[in-house]
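>>> predicted model and sequence below, questions to follow.
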Amino acid sequence: MSRIVVLGGAESGVGAAVLAKVKGFDVFLSDYGKIADHFADELRKWDISFEEGHHTEELILNADEVVKSPGIPSTAPIIKKIEAQGIHIISEIEFAGRYDTAKKICITGSNGKTTTTSLIYYLLQNAGLNVGLGGNIGKSYAYQVATEHFDYYVLEISSFQLDNCYDFRPDIAIITNITPDHLDRYDYQMENYVKAKFRLTQNLRPEDCFIFDSDDEITIEHLNKIILSAKRLPFSQKTEVRQGAFLKDDKIVVKYDNDECDIFLKELALGGRHNIYNSMAAALAAKASGIDNKTIREALATFQPIEHRLEPVLSIKDVLYINDSKATNVDAAWYALECQKRPVVWIVGGTDKGNDYEILKPLVKEKVKAIVCLGVDNRKIHEAFEQIVGKDSIVDTKSADEAVKAASGFAKAGDIVLLSPCCASFDLFTCYEDRGEKFKEAVRRL
């Protein structure tokens, strides 16, 4: 019996361990930290051996293969020891893909992944297809492969999940865009990060589809360097394309094979320039999956915004509070600021990932009246924006409650208070969802 060792005892790792158990492997899971009670209960339910709080090397280095959870960096000491032993390391996505015969629509990119993934899932559901949602959103992909059956999967896949993929192949691959993000995990080399994203395309066949933003310079620059046999379906707000999606006057035009679908912007459920791109990508994936134009239009018109992404929370004394906690990089915050039409009190900060704030300065000058820093170390934010908003209009806070109270002090009737942090959440919160929930709770307590 082959031995599989899984590193990491959260959603991804537990899902991989359950799949390994179902497939008859000798399974052991190890987490250097504490495993949450509900995940530990799941492991016990499946009779899977595990440890927490440490890594026992003799129980790990005897593995035939290791499944590494995406949050564990390749620089971790245990990873270095596994590599030194010559043991193959794969991701949960790679492992689950071996046992999955469903059609797979896979989405990666720096921004718009979750919205685009959710849109496509909603489209396929509305078309009556038997579809699962997973990857970096919802339930573990591996757990679903182990316990359920779907004809289609819509998977959001991060660069960390792609790092240890080798043979995994989507039927439809989507890169929403590529902007600097997570550079701390890629030796602060943009090229390394771009290559990680493009691993999604490495096994595409001529009958598969690659959907991409042809307005995105970084994507196009790398695309011109590689050989790709899949059918290319670009989407653009700047130029018309023969096959793909583009903006024409007040509508999106989608062309796939000999069919054309027009979608008027006023009918889209999601506003903002960034969501035009997301809607184009989703519509193209739907067309490539054989979904009719009427279903596409109806789904794009009725889709509900996802939590933590430009999510309106409450309007208090004519001040609208918006939760955009999922904006964990500069580009996501740029889109959030760009679509605001009222004066903004901006809550920003967290764990910096090598951010360059230069691109935000014109928008801050135009739209932002005050800045509330929410983070342990806010020096870069002060350096970038203090001269723009003024020393008296930028403050430091260390909790969501403190940040919301400070923002409400700056805000006047007709303003927006926007949590769009531009940074990861791990200095003060467990994850971006935790940050968003605590922001919403603080707003409700005002």
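Okay, I see it.
>>> please count neighbours and contacts with C-alpha atoms only from this point.
Will do.
>>> hmm, who's touching stretch 52-62?
Contact with stretch 52-62 is made by 3, 5, 28, 30-35, 78, 81-82, 85, 87, as judged by CA atoms under 8 Å, 6 or more residues apart in numbering.
>>> who wins for neighbours among those?
residue 5 (27 neighbours; other CA atoms under 10 Å).
>>> chain center to the helix or strand where residue 331 lies, what's the gap?
Following DSSP states H and E, one finds residue 331 within helix 330-338. Its chain's C-alpha centre and that of helix 330-338 lie 15 Å apart, by CA atoms, centre = their mean, to the nearest Å.
>>> show the subsequent helix or strand relative to it.
Counting by DSSP H and E, what follows helix 330-338 is strand 344-348.
>>> tilt between that next one and helix 330-338?
When axes from the mean of the first three to the mean of the last three CA atoms, to 10 degrees is applied, the directions of strand 344-348 and helix 330-338 differ by 160 degrees.
>>> show me what the helix or strand following strand 344-348 is packed up against.
Using DSSP H and E, the helix or strand that follows strand 344-348 in sequence is helix 361-367. With contacts defined as 3 or more CA pairs under 8 Å, 6 or more residues apart in numbering; DSSP states H and E, the packing partners of helix 361-367 are helix 330-338, helix 379-389.
>>> most packed of the ones you listed?
Counting by mean count of other CA atoms under 10 Å, helix 330-338 has the highest mean neighbour count of these, with a mean of 22.
>>> take a look at this one as well, against the first:
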Amino acid sequence: MSKKIAILGGGESGVGTAILAKQKGYEVLVSDFGKLKETYKKVLTDFDIVWEEGGHTEAEILKAAIVMKSPGIPDKAPIVKAILAHGIPVISEIEFAARYTDAMLIGITGSNGKTTTTSLIGHLLTQAKLNVGIAGNIGDSFAKMVAEQSIDTYVLEISSFQLDGVVDFAPHIAVITNITPDHLDRYEYEFDNYIAAKFRIAMNQTPEDYLIYDADDPVITDWLKKHPVRSKLVPFSMHQKLDYGAYKEDNKIYINTDNNHFSMTIQDLALKGQHNTKNAMAASTVANLLSIRKTTIRESLEGFQGVEHRLEQVLKIGNVQYINDSKATNVNATFYALDSMSAPTVWIVGGVDKGNDYRDLYPLINEKVKAIICLGVDNAKLMSHFGNMVDIIIETQSMTEAVKIAYKVTEKGDNVLLSPACASFDLFDNYEDRGRQFKNAVRNL
């Protein structure tokens, strides 16, 4: 008799898991509370996988031996509560797929910088001619890649929601870029719950494994003091010289791991800004641990082009630079963006507020921002926070209108920055949709 798996959510991770589960002999049901995309329906039908949309058939789901839950579905959803009440294990795609591969796993998590760091590590290892798959929170589904490709090393971007559903998952190298308050609406508004979720990336590591982390982040260092891990700690720092790990000194980065030494001038890094120097440190530390040649590391860091929707320079119109930072879905990411602005900035902000505290942004707004455009269904909180801080603050519910307003209030030499500090689901499908709409609106000016 075949085991049954129920998969909640028929997006990229759900469909990928379904393909792998079918291959491994499971009876599969994909169930989505909303509507499935036509492309995914076709894939599921082609693989002869049973699917439903527009609601969950609870009786069928409760026959499953195991449930894979897509990361966007909260634990407090009624169907998830019912599954847990029946004692059925609920896992994430990361957990399920990892059970079916012997590849080396490199896992990257953090509140900000994880996409850039993941992409940069993938780029470094690809340039070193390793057989690499980049998956998780970006790119193709990890499970689908495990089902369809033979890959030696996976570089996985992993969100806290995906880590909530891991049991045995253990990356050989784990990276925590930083931890700042985010998604607190999913963690009972308790920061400690969110920190604990991030540290699940290291919970199954052994002394043969590595945990790379930001030693300048007090949240991480305090947590490690109270909750030691078994893996070998590899810190990186902008402020302290380290015997083991990565550090910055005199405008250079230095990396020392297991008799491998590497150094490089910060000016030569393709990605600019302090946060990107940290991302480069984390990525080159991974490369150093894997004994990648120094010339390969250097050339990769010099040539890396960056990530779409992350401080992406779109166009210059009338000597005004338009910048797409739609991936900034929390306050800390927007802090980095505003901090990197070197010209007067018109800032487009707003969306679904996840319990944000905007006070950290006040000094940067005073220093850098000349006008604010609030782009969301409900802008009341933004208006109350920022209404007295700038001369121009305008509400809108349309990206096209937001960009047209920005065009009108800018002068030569200004920046227009989309850095929402919020999730996108009120007006857009996701942050990618929001970023693409911004770029289209700019191109249509």
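Arrived safely, thanks for sending. Predicted, not measured: the structure shown is a model, and the values here were computed from it.
>>> compare the helices and strands packed on helix 361-367 of structure 1 and give me the one nearest residue 133 of structure 1.
helix 330-338 (22.8 Å; CA to CA).
>>> counting contacts, what elements does the closest one pack onto?
Using 3+ CA pairs under 8 Å, 6+ apart, helix 330-338 of structure 1 is in contact with helix 361-367.
>>> if we can go back for a sec, contact partners of the helix holding residue 331 of structure 1?
The contact list for helix 330-338 of structure 1, computed with CA under 8 Å, 6+ apart, reads 111, 179-180, 272-274, 310, 324, 327, 355-357, 359-360, 363-364, 367, 420-423.
>>> burial of the equivalent of residue 48 of structure 2 over in structure 1, as a residue count?
The pairwise alignment with structure 1 assigns residue 48 of structure 2 to residue 47, based on TM-score structural alignment. Residue 47 of structure 1 has 12 neighbours, counted by other CA under 10 Å.
>>> ok, residue 77 of structure 1 next?
Residue 77 of structure 1, neighbours per other CA under 10 Å, totals 10.
>>> mean distance between whichever helix in structure 1 runs longest and structure 2 after superposition?
Identified as the longest helix of structure 1 according to DSSP state H is helix 273-288. Mean deviation of helix 273-288 of structure 1 relative to structure 2 after superposition (mean CA distance after the TM-score superposition for structure 1): 0.5 Å.
>>> what residues does that helix touch?
With CA under 8 Å, 6+ apart, helix 273-288 of structure 1 has contacts from 105, 112, 115-117, 119-120, 123-124, 172, 174, 176, 209, 211-213, 233, 235-237, 244-246, 252, 254, 256, 265, 270, 293, 296, 300, 335, 339.
>>> and if we set it to 6 Å?
116, 120, 245 (CA atoms under 6 Å, 6 or more residues apart in numbering).
>>> what comes up buried for the host helix or strand of the first one?
Residue 116 of structure 1 belongs to helix 113-126 when elements are defined using DSSP H and E. Along helix 113-126 of structure 1, these residues count as buried under the neighbour rule (16 or more other CA atoms under 10 Å): 113, 114, 115, 116, 117, 118, 119, 120, 121, 122, 123, 124.
>>> list the contacts for the residue nearest to the fifth one when sequence neighbours are not counted?
Sequence neighbours aside, residue 156 is the residue nearest to residue 117 of structure 1 in space, at 6.0 Å (criterion: CA to CA, 6 or more residues apart in numbering). Residue 156 of structure 1 is in contact with 106, 107, 117, 135, 136, counting by CA under 6 Å, 6+ apart.
>>> how about the helices in the stretch 1-150 of structure 1?
Ranges of helices in the stretch 1-150 of structure 1, per DSSP state H, counting those that start in this stretch, are 11-22, 37-45, 57-60, 77-84, 92-97, 113-126, 141-147.
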